[in-house]
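Student: sharing a model that was predicted from the sequence below.
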Amino acid sequence: MLSDNILRIEGLTSKVGLSRSTIYDKMNPKSPRYDKDFPRPIKLSLNAVGWFEKDICTWLKTRSVANY
């Protein structure tokens, strides 16, 4: 069972295998890489964001190899 761990960008990039810029492109509606299902970050402080690990794992499970 996953706890409510929060991944910062470094942990997120290693977990999903995507670069920092690709991750932010997935959240940008104007980008051709936009993915409406990609989890949104939560604000941790004035200059820090993170993602819930359980949300990232759920997103990874829904990805289909056939789509890429």
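Tutor: That came through, no problem.
Student: please count neighbours and contacts with C-alpha atoms only from this point.
Tutor: Noted.
Student: tell me which stretches of this protein form helices.
Tutor: With DSSP state H as the criterion, the chain has helices at 9-16, 20-26, 53-62.
Student: using JSON lines, please lay out the ones you listed together with distance to P32.
Tutor: Formatted as JSON lines, these follow (distance: least, C-alpha to C-alpha, whole Å):
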{"stretch": "helix 9-16", "distance to P32": "19"}
{"stretch": "helix 20-26", "distance to P32": "8"}
{"stretch": "helix 53-62", "distance to P32": "19"}
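Student: A further structure is provided below for comparison with the first:
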Amino acid sequence: MSNQLIRVKELAKLLCVSDTIIWNWVNPNNRRYHPEFPKPIKISPNVTAWRKSEITAYLDQLAAEQQNPLDKPTSKGQ
């Protein structure tokens, strides 16, 4: 497992979203909060990063869910 860290600007570029969207995804008080999104690591008071391996695993999970949509339970009639 890689211990490489990725900062918010690089992460936002990788995911093709803005820095603000990343911060919204990790903020439980935001309506755009994604509890499944990897949690950042506070390195110092002004430096926050994510483990690249956790981001990769998260993206792999999203891709797998999209390839197997029937594996997810639905709320319609069930």
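Tutor: It's in. Keep in mind the model is a prediction, meaning the values are calculated, not measured.
Student: any idea which of the helices of structure 1 gets closest to P39 of structure 1?
Tutor: Closest to P39 of structure 1 of those is helix 53-62 (C-alpha to C-alpha; 6.2 Å).
Student: read off where the closest one ends up in structure 2.
Tutor: Under TM-score structural alignment, helix 53-62 of structure 1 corresponds to residues 52-61 of structure 2.
Student: any chance you could list what contacts the matching stretch?
Tutor: M1, S2, N3, Q4, L5, I6, E36, F37, P38 (C-alpha atoms under 8 Å, 6 or more residues apart in numbering).
Student: output the helices of structure 1 as TSV; include the columns mean neighbour count.
Tutor: Compiled in TSV, these are given as follows (neighbours: other C-alpha atoms under 10 Å):
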stretch	mean neighbour count
helix 9-16	14
helix 20-26	15
helix 53-62	14
